[in-house]
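Asks: this one's sequence-less:
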């Protein structure tokens, strides 16, 4: 998966990445928002002002959707950081995806179209597996969405060998999951790892030895909010 999204599209090049960093939006949104704005301006110059104005106006909410602010974890040792912005919709104990073994804490975060959609690593360590599964596009807040919807599982281990999982789940509006990781990549807690477009959900799986540090209905921020911790 290096250099590609789950759908096999080429990853954004260095020029788009530099532009994205300069204007503070995710690379995937640069071509879309700037493209609309440029076409709109050209149409305005050519005298097709109404359509041009509409395109320029549309470029603004698209750019806002792909906004990518800097985030700074308060701490990274013995904690699990939220990988998504949004609202905690479910906390339960479930087997790790694809297994029937021991139970893990599962914390589900639903991202509305108004949330920042850049996903971040919940812990630091090594990526063990990245597995994309094609599926349906049901409402992401439904409990069975992680079994039927288009989804992408990232399994990772921390330096102590503990297993963690992050499941990117596409929602009713989402039609593309972006993951920038592959097996054996080294990651840092809070680093950008991808995004899901236009409303979606992220399920976090972490060992039972951690206590859950959030509650249902709580708002969290990717790369900053602690959702699990081992008390010192």
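Replies: In hand now; what should we look at? Because the structure is a prediction, the values reported are computed rather than measured.
Asks: going forward, measure contacts between C-alpha atoms and count neighbours the same way
Replies: Noted.
Asks: what about the most centrally placed residue in the chain, which helix or strand?
Replies: Residue closest to the average C-alpha location in the chain (CA atoms, centre = their mean): residue 119, at 2.8 Å. Element membership for residue 119, per DSSP states H and E: strand 118-120.
Asks: what about versus this one:
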């Protein structure tokens, strides 16, 4: 396991600040030895929590042209047919994955293909499970024409704790299934929109791993793995 590039600068400066605060306490607050020890313990715990948030574990990626792979770690909280207004303007099947602060926050391409549409939306920071978070919160929208044919839309959605979404794709890019397309800092959600006749491979409440868990199978003329 390694530390993701998005966290290295934050971790470095956090470590410097915590070390400086602890040194100052031990130098100028020698009488409160008990408090100093507690503060040191809290500092170590806080840094370790931040460290695990930015972890980037090795993954054996699963790839297949007609499969939709989980774009992030987390729990499936929505599977329903909804009207998607931004790009399709019709009914699509939505799958939403909620990412808690303890999940890996790397976001991955659920399919391989060509990026046909990309847009960043500044917005609010409602809790990620709020029904309006997908249209009101800070977010990105990516649409990929998959190798299997159907267009797949997916969104990074900032949560109540998130204050920055990072993306690595633009319109016209060729993307590969399982590769990183971005990162969301401190709690978030990813929505995926597929054709309504797509076969679901997960259920609400199921925990998934980005780049590894099959969440759906697209309808194509060729036979798939399942």
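Replies: Looks like it came in fine. Just so it is clear, the structure is predicted and the values come from calculations on it, not from any experiment.
Asks: May I have the TM-score of the superposed chains?
Replies: Superposed pair, TM-score by TM-score structural alignment, normalised by the length of structure 2: 0.83. Supporting alignment: 210 aligned residues with a CA RMSD of 2.2 Å.
Asks: follow-up on the earlier one: residue in structure 2 paired with the residue nearest to the centre of structure 1?
Replies: Aligned by TM-score structural alignment, residue 119 of structure 1 pairs with residue 107 of structure 2.
Asks: Where do the strands of structure 1 begin and end?
Replies: Along structure 1, counting by DSSP state E, strands occupy 79-81, 86-95, 103-111, 118-120, 125-133, 151-157, 163-170, 177-179, 186-187, 192-196, 200-206, 211-212, 219-220, 226-229.
Asks: Let's have those in JSON lines, adding distance to residue 26 of structure 1.
Replies: Shown next, in JSON lines, are the strands of structure 1 (distance: least, CA to CA, whole Å):
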{"stretch": "strand 79-81", "distance to residue 26 of structure 1": "20"}
{"stretch": "strand 86-95", "distance to residue 26 of structure 1": "17"}
{"stretch": "strand 103-111", "distance to residue 26 of structure 1": "16"}
{"stretch": "strand 118-120", "distance to residue 26 of structure 1": "7"}
{"stretch": "strand 125-133", "distance to residue 26 of structure 1": "21"}
{"stretch": "strand 151-157", "distance to residue 26 of structure 1": "19"}
{"stretch": "strand 163-170", "distance to residue 26 of structure 1": "17"}
{"stretch": "strand 177-179", "distance to residue 26 of structure 1": "11"}
{"stretch": "strand 186-187", "distance to residue 26 of structure 1": "19"}
{"stretch": "strand 192-196", "distance to residue 26 of structure 1": "9"}
{"stretch": "strand 200-206", "distance to residue 26 of structure 1": "17"}
{"stretch": "strand 211-212", "distance to residue 26 of structure 1": "30"}
{"stretch": "strand 219-220", "distance to residue 26 of structure 1": "20"}
{"stretch": "strand 226-229", "distance to residue 26 of structure 1": "23"}
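Asks: Tell me which of those sits nearest to residue 17 of structure 1.
Replies: Distance to residue 17 of structure 1, taken as CA to CA, is lowest for strand 192-196 among the strands of structure 1, at 12.9 Å.
Asks: quick one: furthest residue from the center of structure 1?
Replies: Distance from the C-alpha centroid of structure 1, by CA atoms, centre = their mean, peaks at residue 47 (40.2 Å).
Asks: before we move on, back to that, how near is the residue nearest to the centre of structure 1 to residue 68 of structure 1?
Replies: Using CA to CA, to the nearest Å, residue 119 of structure 1 is found at 10 Å from residue 68 of structure 1.
Asks: Could you find the closest non-adjacent residue to residue 111 of structure 2?
Replies: residue 177 (4.5 Å; CA to CA, 6 or more residues apart in numbering).
Asks: Enumerate every residue touching the counterpart of the one you found in structure 1.
Replies: Taking TM-score structural alignment, the alignment pairs residue 177 of structure 2 with residue 189 from structure 1. Contacts for residue 189 of structure 1 (CA atoms under 8 Å, 6 or more residues apart in numbering) come out as 73, 76, 81, 120-125, 223.
Asks: Ok, residue 202 of structure 1 next?
Replies: If a contact means CA under 8 Å, 6+ apart, then residue 202 of structure 1 has 83-84, 108-111, 166-169 as its contacts.
Asks: what's the mean distance for stretch 12-25 of structure 2 versus structure 1?
Replies: Stretch 12-25 of structure 2 differs from its equivalent in structure 1 by a mean of 4.4 Å after superposition (mean CA distance after the TM-score superposition for structure 1).
Asks: wait, what's in contact with the aligned partner of residue 73 of structure 1 in structure 2?
Replies: For residue 73 of structure 1, the aligned position in structure 2 is occupied by residue 61, per TM-score structural alignment. By CA under 8 Å, 6+ apart, the contact list for residue 61 of structure 2 reads 178, 211-212.
Asks: before we move on, back to that, which one of the contacts of residue 189 of structure 1 sits closest to residue 17 of structure 1?
Replies: Nearest to residue 17 of structure 1 among the contacts of residue 189 of structure 1, counting by CA to CA, is residue 120 at 17.0 Å.
Asks: Number of residues surrounding that closest one?
Replies: Per other CA atoms under 10 Å, the neighbour tally for residue 120 of structure 1 reads 26.
Asks: same for the helix ranked longest in structure 1, what does it pack against?
Replies: Counting by DSSP state H, the longest helix found in structure 1 is helix 27-45. When contacts are defined as 3 or more CA pairs under 8 Å, 6 or more residues apart in numbering; DSSP states H and E, helix 27-45 of structure 1 packs onto helix 14-23, helix 49-65.
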